[in-house]
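# please work out how this folds:
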Amino acid sequence: MSTVADAIAALGRGELIHLPTETVYGLGARADDPTAVAKVFEAKGRPRFNPLIVHVASLEAAEAIGVFDDRARDLAQAFWPGPLTLVVPVRDTQKVCDLARAGLDSVAIRVPSHPLARAILEGFAGGVVAPSANRSGRPSPTRFADALSETGGFVGASVDGGDCQVGLESSVVSLLGEVRYLRPGAVTRAEVEAVVGPLADDATEGHRSPGRLSLHYAPDAPVNINVENPPADCVYLAFGPVDKAVDFAGIILNLSPMGRLSEAAANLFAYLREADAHKPARICVAPIPSDGLGEAINDRLKRAAGFVG
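Sure thing, here's the model as predicted:
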C-alpha cells in the first residue's frame, strides 16, 4: 500500500497510480503526458481511444483546463466535489494531451470528493486522467483489493481509500451548445435539469463521453491505412524501422522507430495533425500490429479513414 506522497511522486515520474474516488477506483496518469496516458490504454487493454476524464482539485483548476460558461459553473457549484463530469471546450491543450481527449476539441473534467483523491490532486497540482482501474470489459473496481487484482502490476503506487461510496461511474453532462446528459450516474437527469433546465437529446454528442461509442478527430486529408509502399503525394506515418529500399522521397513521420505500440499510441493524434498541416493529397499509414494496444490504434485509424462511424 502506498501513501499520498508516493502517488504524487509516481505521477511526476509519468507512472500510473491507483486513485481512490467516491465513484470507483481510477487508473491515474498525468493528463499532460501522452506517454503516460498511453500506459493507461495499454494497462486496461482498452479497445478504443475513448476520451478520458481529467480529475482536478478545484473549479479554479478546472477552469484553467476548460472553458466554463455560467451553466457549467452552476453545475460545478451544485455538484462538485462529487460524481459529475462536465464536458466543455478545451482551453489549454498543453495541460491535457490529445490522446487523453481522443483528439477532440473538448475535455471532460471532474472534481472528485474522496479526501485522498483530493489530497493527491492538490499535491500534484495538475490534471490526472483516471478511468476505472479494471481491465477493459470487466466490472469497475470499487474495493482496493479489486483494483490491485485488476491492474496492480501496472502501477507505481496504489493508495487504499477503502470501499467506494458511490460505486458507479460519474454522470457525464455536455455543455457544448445545448446541455446534454451523455452518461447516467449518481447525479440524475432530473437533478441536472433542476439546475440548468430541460436537456437536449444526447444523440449527437455521445462521442464526447467516456464509455460511449467514439467518433474521433479525422484530418482533412484522406487517410489510407496498411500502406507498405507509399505514393509520392502523401505524408507517410511509418511504424518501426523504415526500409531504405522503399523509394519514397516525401515526408515521413515515424510513430515509433523501434516499433513500440505504446509510443505509437502516444504520438498518433499529434502526428495526424502534423501530417495534415502539410496539406498533402493523402496521409498514408504503415501497417500496425493488431495485438494489445495495436487494436486501439487500428480502431482509431479505421475511424480516421472512414471505415467506422
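
# rest of the way, CA atoms for contacts and neighbours
Will do.

# with adjacent residues omitted, what lies nearest to Lys95?
In space, and not counting its chain neighbours, Lys95 is closest to Asp32: 4.8 Å by Cα to Cα, 6 or more residues apart in numbering.

# which strand or helix spans that neighbour?
Secondary structure assignment for Asp32, by DSSP states H and E: no helix or strand.

# please give the structure of this sequence too, so both can be compared:
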Amino acid sequence: MAHGKTETLIPDAAGIARAADLLRTGQLVALPTETVYGLAGDATSNIACARIFEAKGRPRFNPLIVHLPSVGAAEAIAAIPDTARQLAAAFWPGPLTMVLPLRDGHGLSPLVTAGLDTVAIRLPAHAVMRAVLGAVGRPVAAPSANPSGRISPTTADHVRAGLDGRIAAILDGGPCNVGVESTILAPADTGTRLLREGGIPREAIEALTGPLVSDTTPGKVQAPGQLSSHYAPTTQMVLNSALDDPDAILVGFGPGTAELTLSDSGDLTEAAANLFRILHEADALAEARGATAIHVARVPHEGLGRAINDRLTRAAAPR
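Purely as a prediction, here's the structure:
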C-alpha cells in the first residue's frame, strides 16, 4: 500500500485536531500511548480497519484492541462482568486490556474481532491518546504501529522507520514510558485467564483476582500478542546468554560491560521501558557490523520481568 507522504504532528491542540480529523475520514494515524505507539484507525469503519491490516501486513485472524476513553464507552459495546469492573476500578486507565463479550449492536467492524464473539478493550492513560479519543468521539482500533511481527515502536522514529509512506500521520508524543504492551486478561465471574503478559505485573493483578490461569499461546489466537513469533528483529537472538561471544551484539541486564543494556542497575521497570528501543539499536548495530546474532543476558522472571521475557522469547522464536 502506497499512501504518500506521512505527516508528522506535534501534540498541541492543532495536532490533536488534525489527528482526529484524519481518523474520522478513515485514515491511519500513529498515536503515542504509555505502552507503545499504536496504529490507530476508526474501529467502526471496515475501510480503516482493512487499512490497518494492510499497512502492518497483519494476518486477519489476529484481533485488534479497541481503545476507549471511559468505562461508559466500554459498556456500550461489551458486557462487563463483576470481576472486570473490579479490574477496571483498579487499573483503568492504564496498561490493561480486557477481552469481554460483545453486545448486540456494538457497531464495530467485524475485522476488529477477527470473527470472535468477544472484543479486546483498553482505556489508555497517555494524555495525548486520551485527547485524541475525546476529539474523535468513536472507538479507535490501535495495534502496535510497526510491521507485523517486528520490534514494537516506543518512539515516533521507530514508527517512521517501519511505516513511513504507508500511513497518513504520526503524532509525536515522545518516548513511551511503560515500553511493553498492555497485559491482556479474559475476566469472568468463574475466574480470570491471562492471555498476554504486559505492563501490569501478574502479581499486582493476582492480589485482586487470586491466581490467574495462563493461556498466552493457545491453539487459536484469542487476543493480540499470542503468536509464537512476534516482536522480532531481523537478526537472530540468543537468550539467557553469558555475553561471552565477541562477534555478537551484546545486551546486558544489571552491572556489566555489554555495549547495550536494558538496565545498568537491574531495575525491571527501567528494563521494560528500554526493551524495544534497545532491540531496535541492537538490530541496527548488527546490520552495520555484519553480526549474525544478538545475545541477551538473563532477565529475572518476576514482576515486569515476565512481560520482558515473554517479548524476548517470541522475538527469538523460529520464523
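
# any idea what the TM-score comes out to?
In this superposition the chains share a TM-score of 0.66, using TM-score structural alignment, normalised by the length of structure 1; 214 aligned residues with a Cα RMSD of 1.8 Å.

# residues contacting the alignment partner in structure 2 of the residue nearest to Lys95 of structure 1?
By TM-score structural alignment, Asp32 of structure 1 lines up with Thr44 in structure 2. When contacts are counted by Cα atoms under 8 Å, 6 or more residues apart in numbering, Thr44 of structure 2 touches 107-109, 138-140.

# change it to 6 Å
Neighbouring residues of Thr44 of structure 2 by Cα atoms under 6 Å, 6 or more residues apart in numbering: 107-109.

# please report the distance of Leu148 of structure 1 from Ser132 of structure 1.
Separation of Leu148 of structure 1 from Ser132 of structure 1 (Cα to Cα, to the nearest Å): 12 Å.

# the two - which one has more neighbours?
Neighbour count, other Cα atoms under 10 Å: between Leu148 of structure 1 and Ser132, Ser132 has more, with 28 against 21.

# correct me, but that one touches Gly26?
Yes: counting by Cα atoms under 6 Å, Ser132 of structure 1 does reach Gly26; the two are 4.4 Å apart.

# the longest helix anywhere in structure 1 maps to which residues in structure 2?
Ranked by residue count and defined by DSSP state H, the top helix of structure 1 is helix 261-277. Per TM-score structural alignment, helix 261-277 of structure 1 has no counterpart in structure 2.

# quick one: the helices in structure 1?
4-12, 34-44, 59-65, 70-79, 98-101, 115-124, 144-151, 189-196, 261-277, 294-304.

# make TSV out of these and add distance to Ala203 of structure 1.
Below are the helices of structure 1 laid out as TSV (distance: least, Cα to Cα, whole Å):
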stretch	distance to Ala203 of structure 1
helix 4-12	35
helix 34-44	26
helix 59-65	25
helix 70-79	20
helix 98-101	19
helix 115-124	32
helix 144-151	32
helix 189-196	15
helix 261-277	25
helix 294-304	18
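
# ranking those by burial, who's on top?
helix 98-101 (a mean of 28; mean count of other Cα atoms under 10 Å).

# on that earlier part again, from the contact counts, what lies against the longest helix of structure 1?
Here helix 261-277 of structure 1 touches helix 34-44, going by 3 or more Cα pairs under 6 Å, 6 or more residues apart in numbering; DSSP states H and E.

# aligned partner of Gly103 of structure 1 in structure 2?
In structure 2, Gly103 of structure 1 lands on Gly115 (TM-score structural alignment).

# ok, now how distant is its match from Arg314 of structure 2?
For Gly115 of structure 2, the distance to Arg314 of structure 2 - Cα to Cα - is 25 Å.

# next: His106 of structure 2.
Going from His106 of structure 2 to Arg314 of structure 2 by Cα to Cα gives 33 Å.

# and those two? Which one has more around it.
Per other Cα under 10 Å, whichever of His106 of structure 2 and Arg314 has more neighbours is Arg314, with 19 against 14.

# that one belongs to a helix, doesn't it?
Yes: membership of Arg314 of structure 2 in a helix is supported by DSSP: H, G, I helix; E, B strand; the rest coil.

# map it across to structure 1 for me.
Using TM-score structural alignment, Arg314 of structure 2 has no partner in structure 1.

# surely Arg314 of structure 2 meets Ser228?
Yes: counting by Cα under 6 Å, Arg314 of structure 2 touches Ser228, with 5.5 Å between them.

# so what's the equivalent of Ala142 of structure 2 over in structure 1 up against?
Aligning on TM-score structural alignment places Ala142 of structure 2 opposite Ala130 in structure 1. Contact analysis of Ala130 of structure 1 by Cα under 6 Å, 6+ apart lists 26-28.

# again, only this time at 10 Å
16-21, 24-31, 37, 40, 52-55 (Cα atoms under 10 Å, 6 or more residues apart in numbering).

# now the residue nearest to Arg135 of structure 1 when sequence neighbours are not counted: how far from Leu168 of structure 1?
Once flanking residues are discounted, Arg135 of structure 1 sits nearest to Lys44: 4.3 Å by Cα to Cα, 6+ apart. Per Cα to Cα, Lys44 of structure 1 is found 18 Å from Leu168 of structure 1.

# and for Asp33 of structure 1?
Shown here: Asp33 of structure 1 relative to Leu168 of structure 1, a distance of 27 Å by Cα to Cα.
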